[in-house]
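Trainee: Here's a sequence, model it:
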Amino acid sequence: MENATHPSYFNLTMFVNIGNYRYPTFVLCLLLYALIISANLVIILIISREKTLHEPMYIFIMCLSINSLWGSAGFFFRFFKDLLSDTHLIPRSACLFQIYVIYTYASYELTLLGIMAYDRYVAVCQPLHYHNKVTSKLVSKLVAFAWIYPAFSVAACVYLASRLPLCGNKIPKIFCANWPVVKLSCVSTVINNLVGMLVSVSTVFLPLAFVLYTYARIFLVCRKRSSEFRGKVIQSCLPHVITFVNYSITVFCDVALSRIDLEALNPFLAVILSLEFVVIPPIVNPLVYGLKLPEIRKIILRMLSCSKSDKQMNR
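Mentor: Okay, the predicted model is just below:
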């Protein structure tokens, strides 16, 4: 009975049998992960080293890159092993840990996007009070809240899921997720559902609603100002808008996947949609901020030109 209600392993059933293509796929995914690491590390190093970028907006961007490294590590290390394996069994403890990492990654992303929306709102709508309102002390408090609250709220969800007696061990995904584990429960999951709903509202829907509210206010302000002012606002806010829209789409896809019968979908489509949630944002975020924000773009171009000149001198 103990083994039936508390299985030692979970079986990730969405992995497609690709035969000899597993090795090219492994290499491709390894290159993809290397791109994620290098792109986000460049953003982190540039912002941490350049004193001119020690401003709230860039601090938040650096936090996004740190979060991308956290979330992608929680997914890719296990994914690489499963790509080269014929069986896709994951120990119960490892599965619960992966749930914690991926869900905190998702929550951090949304809380940080909400904080960044507030930063852009004050900068555009109350520019004269920006430095008085968005102080280094407030930035520290906001970043601490963005990390600490999701860490404890997600831990509560994972703990409740770990206590459930389960009537199966099959998870229809390519990584561990909380809702599929809860659905395996042999008993009522009312408490899990209530806590999960509270956490979802506070870490997902409230930040999303706040971002929409702030940009509605920014839009109303821009309508009354000059085209030059609107151009500056677009240049400042566009990277955040792209990141927000991109992440909202990936979250929607993941939520939709968790609520439908994945076995009825084309397996390749289901895998691609699952990958989007943990792969696309960590790639898109540093590229968007590196290419769209002139301050970061100038430093990157300067670093590239210096490296080219050094190579020419060595020749």
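Trainee: switch to C-alpha atoms for all contacts and neighbour counts from now on
Mentor: OK.
Trainee: Please report how far Arg49 lies from Leu41.
Mentor: According to Cα to Cα, to the nearest Å, Arg49 stands 12 Å off from Leu41.
Trainee: of the two, who's got more company?
Mentor: Each of Arg49 and Leu41 has its neighbours counted (other Cα atoms under 10 Å); Leu41 has more, 18 against 10.
Trainee: Nearest spatial neighbour of that one, chain-adjacent residues omitted?
Mentor: Sequence neighbours aside, Ser65 is the residue nearest to Leu41 in space, at 7.4 Å (criterion: Cα to Cα, 6 or more residues apart in numbering).
Trainee: wait, the one you found sits on Leu287?
Mentor: No. The pair Ser65 / Leu287 is not scored as a contact, 10.6 Å apart, by Cα atoms under 8 Å.
Trainee: more crowded one of these two?
Mentor: Between Ser65 and Leu287, Ser65 has the larger neighbour count (other Cα under 10 Å), namely 26 against 17.
Trainee: That one sits in which helix or strand?
Mentor: Using DSSP states H and E, Ser65 falls within helix 56-83.
Trainee: quick one: buried residues of that helix?
Mentor: Within helix 56-83, the residues scored as buried using 16 or more other Cα atoms under 10 Å are 56-76, 78-79, 82-83.
Trainee: Next: stretch 280-300.
Mentor: For stretch 280-300, the neighbour count (16+ other Cα under 10 Å) marks 280-287, 289-290, 292-293, 296, 300 as buried.
Trainee: Could I get those residues in CSV, plus columns for distance to Ser227 and secondary structure?
Mentor: Below are the buried residues of stretch 280-300 laid out as CSV (distance: Cα to Cα, whole Å; DSSP: H, G, I helix; E, B strand; the rest coil):
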residue, distance to Ser227, secondary structure
Ile280, 33, helix
Pro281, 31, helix
Pro282, 33, helix
Ile283, 32, helix
Val284, 28, helix
Asn285, 27, helix
Pro286, 28, helix
Leu287, 27, helix
Tyr289, 23, helix
Gly290, 25, helix
Lys292, 19, helix
Leu293, 19, coil
Ile296, 24, helix
Ile300, 29, helix
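Trainee: now the residues you listed as CSV including distance to Cys167?
Mentor: As requested, the buried residues of stretch 280-300 are exported to CSV (distance: Cα to Cα, whole Å):
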residue, distance to Cys167
Ile280, 34
Pro281, 34
Pro282, 35
Ile283, 38
Val284, 39
Asn285, 40
Pro286, 42
Leu287, 44
Tyr289, 46
Gly290, 48
Lys292, 50
Leu293, 51
Ile296, 52
Ile300, 53
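Trainee: Following up with a second sequence; could you model it the same way so I can compare the two?
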Amino acid sequence: MINSTRVLYFALLAYFDTGVFKYLYFIIVMSLYMLIVCGNLLLIVVICMNRSLHEPMYLFLCSLFVNELYGSTGLFPFLLVQILSDIHTVSVPFCFLQIFCLYSYGAVEFWTLAIMSYDRYLAICYPLQYNTRMTSNKVAVLIALTWLFPFFEIAVPIFLSSSLQLCGNIINKGFCDNYYVVKLACSDTTVNNIYGLINTCLVIFGPLSLILYTYVKILKVCYSGSKQTRQKAVSTCTPHLASLLNFSFGCSFEILQSRFDMSSVPMMLRIVLSSYFLTCQPIFNPLMYGLQMSKIRSLCKSLIFG
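Mentor: As a prediction, the model looks like this:
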């Protein structure tokens, strides 16, 4: 039995010898990361610098863009190092730090999308009472909760996993994953499994329930409302729904390839699918909201072109 104190590093098996192509992969991944940083940072600056955008909807968007930077930074620099490295290992403390960053990124993303749907629900269903229901103090509290609550709920499984006794150190993936660490345990994982189920409900089904409730209410108002109400709902809800579907799509890929045997799928495709929600979502959101919302689009143009 290998005691957890003797496991000093984890070996990542999702990498293979790409020869001279590793420099091409490095350039591609670096370009993606720079695109994510520049796109999200541009929109954060635009929202922060223009007082006309200091409204709840745009402040929630700003929080979303900050989370994209947070999540991608937890993955991309690590990937860049691994692509150029000949030895694909990661220390145990860094592995758990990466797990915390990536899992909390996913939780913050879901809860931010849920709060954004609640904001649209108030704006469409209660337009005359919107300013009294969505005050600046309430916005600040909601943004704080979308960050603090996920950080707390993700810290618990990380603590439980770090105390496990491990019988191996091989992770068949391109980055650290708590599910794979727990599978390496040779001690009892009942508590980990129970909390993992509870945590899944909190992170996924909690936000999705709120989103489903708000959109049912929005659809009812649109069905019985005026044409202007329906146009407002479509223009503000379309990018949100697209972002939600894209992120859910990526998370489904991650869950499927983690829980089921995917050995018949090419390794490169498995790496791409497992990191989809960490790569495509941070690119997709700035493009979707930047192109869809005319106010953001015009301010971006004035900032870039003067």
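Trainee: Can you give me the TM-score here?
Mentor: Scored by TM-score structural alignment, normalised by the length of the second structure, the superposition of the two chains gives a TM-score of 0.97; 306 aligned residues with a Cα RMSD of 1.3 Å.
Trainee: Go ahead and list the helix or strand containing the most centrally placed residue in the second structure.
Mentor: Against the mean C-alpha coordinate of the second structure, by Cα atoms, centre = their mean, the closest residue is Gly106 at 3.6 Å. Applying DSSP H and E as the criterion places Gly106 of the second structure in helix 92-125.
Trainee: And the residue nearest to Leu41 of the first structure, how close does it get to Lys232 of the first structure?
Mentor: From Ser65 of the first structure over to Lys232 of the first structure the distance is 24 Å, taken as Cα to Cα.
Trainee: so where do the helices sit in the stretch 151-300 of the first structure?
Mentor: Along the stretch 151-300 of the first structure, the stretches classed as helices by DSSP state H, counting those that start in this stretch are 178-183, 190-200, 206-223, 227-259, 267-292, 294-314.
Trainee: Format those as JSON lines; extra columns: distance to Ala161 of the first structure.
Mentor: Output for the helices of the stretch 151-300 of the first structure, formatted as JSON lines (distance: least, Cα to Cα, whole Å):
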{"stretch": "helix 178-183", "distance to Ala161 of the first structure": "6"}
{"stretch": "helix 190-200", "distance to Ala161 of the first structure": "7"}
{"stretch": "helix 206-223", "distance to Ala161 of the first structure": "24"}
{"stretch": "helix 227-259", "distance to Ala161 of the first structure": "16"}
{"stretch": "helix 267-292", "distance to Ala161 of the first structure": "21"}
{"stretch": "helix 294-314", "distance to Ala161 of the first structure": "42"}
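Trainee: before we move on, the earlier item: how near is the residue nearest to Leu41 of the first structure to Ser38 of the first structure?
Mentor: Remark: distance between Ser65 of the first structure and Ser38 of the first structure (Cα to Cα) = 10 Å.
Trainee: Also Leu184 of the first structure?
Mentor: Look at Leu184 of the first structure and Ser38 of the first structure: by Cα to Cα, they are 38 Å apart.
Trainee: Could you do Arg225 of the first structure as well?
Mentor: Taking Cα to Cα as the measure, Arg225 of the first structure and Ser38 of the first structure are separated by 40 Å.
Trainee: mean shift of the helix or strand encompassing Lys141 of the first structure relative to the second structure?
Mentor: Remark: Lys141 of the first structure resides in helix 136-162, with elements defined by DSSP H and E. Compared with the second structure after fitting, helix 136-162 of the first structure deviates on average by 0.7 Å (mean Cα distance after the TM-score superposition for the first structure).
Trainee: and that helix, which residues are buried?
Mentor: Of all the residues in helix 136-162 of the first structure, those buried under the rule 16+ other Cα under 10 Å are 139, 142-143, 145-147, 149-151, 153-158, 160-162.
Trainee: What is it packed up against?
Mentor: helix 56-83, helix 92-125, helix 178-183, helix 190-200 (3 or more Cα pairs under 8 Å, 6 or more residues apart in numbering; DSSP states H and E).
Trainee: cutoff 6 Å now
Mentor: With contacts defined as 3 or more Cα pairs under 6 Å, 6 or more residues apart in numbering; DSSP states H and E, the packing partners of helix 136-162 of the first structure are helix 92-125.
Trainee: What angle do helix 56-83 and the helix it packs on make with each other?
Mentor: Taking axes from the mean of the first three to the mean of the last three Cα atoms, to 10 degrees, one finds helix 92-125 of the first structure and helix 56-83 inclined to each other by 160 degrees.
Trainee: average distance between helix 92-125 of the first structure and the second structure?
Mentor: So helix 92-125 of the first structure averages 0.5 Å relative to the second structure (mean Cα distance after the TM-score superposition for the first structure).
Trainee: Run the angle between that helix and helix 267-292 for me.
Mentor: Using the same axes, to 10 degrees: helix 92-125 of the first structure against helix 267-292 is 40 degrees.
Trainee: and helix 92-125 of the first structure, which residues are buried?
Mentor: Those would be 92, 95-125, for helix 92-125 of the first structure by 16+ other Cα under 10 Å.
Trainee: for stretch 181-189 of the first structure, same thing?
Mentor: For stretch 181-189 of the first structure, the neighbour count (16+ other Cα under 10 Å) marks Val181, Val182, Lys183, Leu184, Ser185 as buried.
Trainee: Skipping its backbone neighbours, what lies nearest the fourth one in space?
Mentor: By the measure of Cα to Cα, 6+ apart, the closest residue to Leu184 of the first structure outside its immediate chain neighbours is Leu166, 5.3 Å from it.
Trainee: And for the last one?
Mentor: Distances taken as Cα to Cα, 6+ apart put Leu166 closest to Ser185 of the first structure, at 4.3 Å, once the chain neighbours are dropped.
Trainee: and the gap between the one you found and Lys51 of the first structure?
Mentor: To Lys51 of the first structure, Leu166 of the first structure is 53 Å away according to Cα to Cα.
Trainee: Comparing the two, which residue is more hemmed in?
Mentor: Neighbours per residue (other Cα under 10 Å) separate Leu166 of the first structure from Lys51, with Leu166 holding more: 21 against 9.
Trainee: Now for the more buried one: which residues touch it?
Mentor: By Cα atoms under 6 Å, 6 or more residues apart in numbering, Leu166 of the first structure lies in contact with Thr5, Leu184, Ser185, Cys186.
Trainee: between those, which is nearest Leu275 of the first structure?
Mentor: Comparing the contacts of Leu166 of the first structure against Leu275 of the first structure with Cα to Cα places Leu184 closest, at 22.7 Å.
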